[in-house]
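Visitor: A predicted structure for the sequence below; I have some questions about it.
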Amino acid sequence: MKDGRSDRLSLRIGALILSLVFASCSAQRKEMEEESKDFTPPGILNVQRIQIQVGEEPDYHGEVRAYDIRDGDVPVEIDASAVNPDVPGYYTVVYRAQDKAGNIAERTATVEVTEYAVEGWNGTAADPAEVRALIEETCAELFPDGFDGLTELERARVIYDWITQNIRYRSDPDVLSVMYDDRFAEAVKAALSERCGNCYTYYAVSAALLSRAGFEVKRAWTVEPAAMPGQVRYHYWNLVLLNGVWMHFDTTPNFDGTILNRFMLTDEEIAAKHAQDWTYTVEEEDFNDLFDES
């Protein structure tokens, strides 16, 4: 006998009728099947920003891989149809991975196509005299009539606009080594000679030019969440004393080159652009090795 919820089996043993009821496992089985379904997409690892010179073939694969908690390694499909390696600019490459349950993961990376090759830092300390010469040459270009006749705000604006319009973002290991080694002079040289760098490079060249233009400058930095769990990312920018007030001066663009317009912001204004619990650290910087020729 069946009632939809249980199976009943009746047995006669002599004058005794013994009824055995077997609870149906269908409902429990259904719940277990629901719990065992895979709703988690695979993770796509080691996706990085790519930079090439015009005409070069990008290495989209690199160390990119996808891993699923149930299926293990899964294939990665790469869609680079939007990239034109023969025309300078910023492009997007798309990485996709699908596990056996049909869950799909997708990540993107920026591909920057540049007009000329970038050498990067080779580990050799920069010559302060050479860096000073680069700073003087740049300031002569920016201020052909000198600093007189311009307000502090006007001087700072000239520097901000020139850096954001002439220096490209780059975050490969050559540039990162300069940041992690805290090589200020080398970062300034990279910015002014190769016109590229990461946030530390933007901070350094901003500090050098602002200091040469007569500003008092401090270094500000914070720790930001990285793309992968367990990793951290440092971000550097400047505090500039403008008319007696310390203001935030951040020339670093977005990863795709978009200018973020963080020019002379108050604490409240820059905090509004970050997470609610955002904090930063301020440090003094010594520029004597660049500006003291003795």
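Guide: Ah, there it is. Residues are numbered from 1 along each chain as shown.
Visitor: going forward, measure contacts and count neighbours with C-alpha atoms only.
Guide: Noted.
Visitor: nearest spatial neighbour of the residue nearest to the spatial centre of the chain, skipping sequence neighbours?
Guide: For the chain, the residue nearest the mean C-alpha position is Phe255 (6.3 Å; Cα atoms, centre = their mean). If you skip the residues right next to it in sequence, Phe255 has Tyr169 as its closest partner in space, 6.7 Å away by Cα to Cα, 6 or more residues apart in numbering.
Visitor: repeat that for Ile135.
Guide: Leaving aside its sequence neighbours, Ile135 sits nearest to Leu209 (Cα to Cα, 6+ apart; 6.6 Å).
Visitor: returning to what we had before: from what I can see the residue nearest to Phe255 touches Asn198, true?
Guide: Yes - between Tyr169 and Asn198 there is a contact under Cα atoms under 8 Å: 5.5 Å.
Visitor: okay, and the common contacts of the two?
Guide: Counting by Cα atoms under 8 Å, 6 or more residues apart in numbering, the common neighbours of Tyr169 and Asn198 are Thr252.
Visitor: the residue nearest to the centre of the chain: helix or strand, and which one exactly?
Guide: Using DSSP states H and E, Phe255 falls within no helix or strand.
Visitor: quick revisit: residues contacting the residue nearest to Phe255?
Guide: If you count contacts by Cα under 8 Å, 6+ apart, then Tyr169 has Cys196, Gly197, Asn198, Cys199, Thr252, Pro253, Asn254, Phe255, Asp256, Gly257 around it.
Visitor: what's the distance between it and Phe22?
Guide: To Phe22, Tyr169 is 69 Å away according to Cα to Cα, to the nearest Å.
Visitor: here's the one I want to compare it with:
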Amino acid sequence: MKKKILLALAVLMITIIAACVGLYLYYEEQSDLVYKEVFVEAGTSECDVSEFLKKDNSSAKFSDESSFDSRVPGDYKLTIIATLPIFGEKSFDTVLHVQDTTAPEVSLTKDSIEMYTTAPAPTAAELVESIFDVTNCTIDFKEPYDFSSEGNFDIEIVVADTSGNETIKSIPCKVIDDVTPPEITGVEPLTIAQGDTVSYKKNIEVTDDHDDEPTLEVDSSAVNVDKRGTYSLTYIATDAAGNVAKKTTSVKIVSAKITEATQETVNEMADKILADIITDGMTQLQQARAVFDWVVNNITYSETAGIDDVLSAAYKGMYYHVGDCTVKQKTAEVMLNRLGIKNMEIEKIRDTRGHYWLLIDVGEGWYHYDPNLQLDGTLIFYWHDADLWAYSNAHKNTHNYDPSKYPTIQ
């Protein structure tokens, strides 16, 4: 009997011990709910409580005192509260390590730099278009660069975040030493009829040894187109290196009133000019050339002259020595008529602008006769029709006309 009692007690003790061990192991298993440390990359996750749990527990939450920012690198000590079966609510300590191991993403404003020694030196920040990183970044050159001396070199730009991650971008740089100012050509004294408008930049060209597009400004502040007199006009050209060239000319404003443009006065003026340019023994072709040269060399081109009748136009050309293509054509027409040289007006088919010139016949048939100096310096005197068409087609239809309106042209 005694043995049975002792055996029963032993079984009971073993059962109690086994139950305690089982309960302890169960408690330990339930208590091993939270990772001691969690590592995340800054800015890549919102990082909720589930990332800290080894197994699901819908009751788990951060304590009210726990706070962190997954965008800001650092070590955050946190407490997680969870309810365990049998044992109830329990607190778990953990550490969130927000790491920044990613270098900044960087794009530059350009693929290469070409600059002049006279230009301000760029800063590293000016060459960076955008940066993507979770922290603030610094921008600097990897080393000092000399932008004041001519040469070719690669610039290295270093962008570093607060965690020490760096991105290095390289950009080729060419520094040019340019001390030669632009060259201004085509500047001549101007004569303008009172009240006329004028394109000051017409026939003016600016070239530079480095800059393909130097700027051109015109200082006409001293010119009063409504008052007769002689004024100063200045052309100012600037290249990309900052070199400046200036040229000054005169602008003569003459009266626009043509009250004396009668047949008699115009003929007298024409005869006086012809007396100076026509000599005995000249053929009609030579006389026509003398008139042509006088008009080209003595009448300054002025746009929008606004004169159509032959007497006023010829008067303006011979007296004021200024006018558009109509003035030049009609001045030549009057002189040719005084010489008895057969001529007729010919008109361009009007597109963006019109144009007038003459046909002449000195006994050899009709030829083209345009007493205007063309923009490229060409003189159209006694030209065959084929030659004029070739020129017109190559120069944006400068002399495109309707052949059906005119006699056969040689």
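Guide: Sure thing, it's come through. Bear in mind the structure is a predicted one, so any value in this text is a computation, not a measurement.
Visitor: among the contacts of Tyr169 of structure 1, which lie within strands?
Guide: Within those, residues falling in strands by DSSP state E are Cys196, Gly197.
Visitor: which one of the contacts of Tyr169 of structure 1 is nearest Glu33 of structure 1?
Guide: For these, the minimum distance to Glu33 of structure 1 (Cα to Cα) is 43.3 Å, reached by Phe255.
Visitor: can you tell me how far the closest one is from Lys273 of structure 1?
Guide: Distance from Phe255 of structure 1 to Lys273 of structure 1, counting by Cα to Cα: 16 Å.
Visitor: then Asp7 of structure 1?
Guide: For Asp7 of structure 1 relative to Lys273 of structure 1 (Cα to Cα), the value is 64 Å.
Visitor: mind telling me what the residue nearest to Ile135 of structure 1 corresponds to in structure 2?
Guide: The alignment partner of Leu209 of structure 1 in structure 2, by TM-score structural alignment, is Met335.
Visitor: which SS state does its match fall under?
Guide: On the three-state scheme (DSSP: H, G, I helix; E, B strand; the rest coil), Met335 of structure 2 is labelled helix.
Visitor: surely it meets Ala290?
Guide: No - contact criterion Cα under 8 Å: Met335 of structure 2 and Ala290 do not qualify, at 10.2 Å.
Visitor: more neighbours, the two?
Guide: Met335 (24 against 17; other Cα atoms under 10 Å).
Visitor: residues contacting the more buried one?
Guide: Under the criterion of Cα under 8 Å, 6+ apart, the contact list for Met335 of structure 2 reads Ala270, Asp271, Leu274, Val291.
Visitor: next, count neighbours for the second one.
Guide: The burial count assigned to Asp271 of structure 2 is 15, neighbours taken as other Cα under 10 Å.
Visitor: next, the corresponding residue of structure 1 for it: secondary structure please.
Guide: Mapped onto structure 1 by TM-score structural alignment, Asp271 of structure 2 lines up with Glu136. Using three-state DSSP, the structure places Glu136 of structure 1 in helix.
Visitor: so where do the strands sit in the stretch 1-150 of structure 1?
Guide: Using DSSP state E, counting those that start in this stretch, the strands assigned to the stretch 1-150 of structure 1 run over residues 6-13, 16-23, 43-45, 50-53, 65-68, 72-74, 76-79, 89-98, 104-114.
Visitor: so for Arg183 of structure 1, which of the ones you listed sits nearest?
Guide: Arg183 of structure 1 sits nearest to strand 50-53 of all these, at 22.5 Å, using Cα to Cα.
Visitor: about what we covered before: could I get the contacts of Tyr169 of structure 1 as a markdown table with distance to Val188 of structure 1?
Guide: Shown next, in a markdown table, are the contacts of Tyr169 of structure 1 (distance: Cα to Cα, whole Å):
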| residue | distance to Val188 of structure 1 |
| --- | --- |
| Cys196 | 10 |
| Gly197 | 9 |
| Asn198 | 11 |
| Cys199 | 12 |
| Thr252 | 14 |
| Pro253 | 17 |
| Asn254 | 20 |
| Phe255 | 20 |
| Asp256 | 22 |
| Gly257 | 19 |
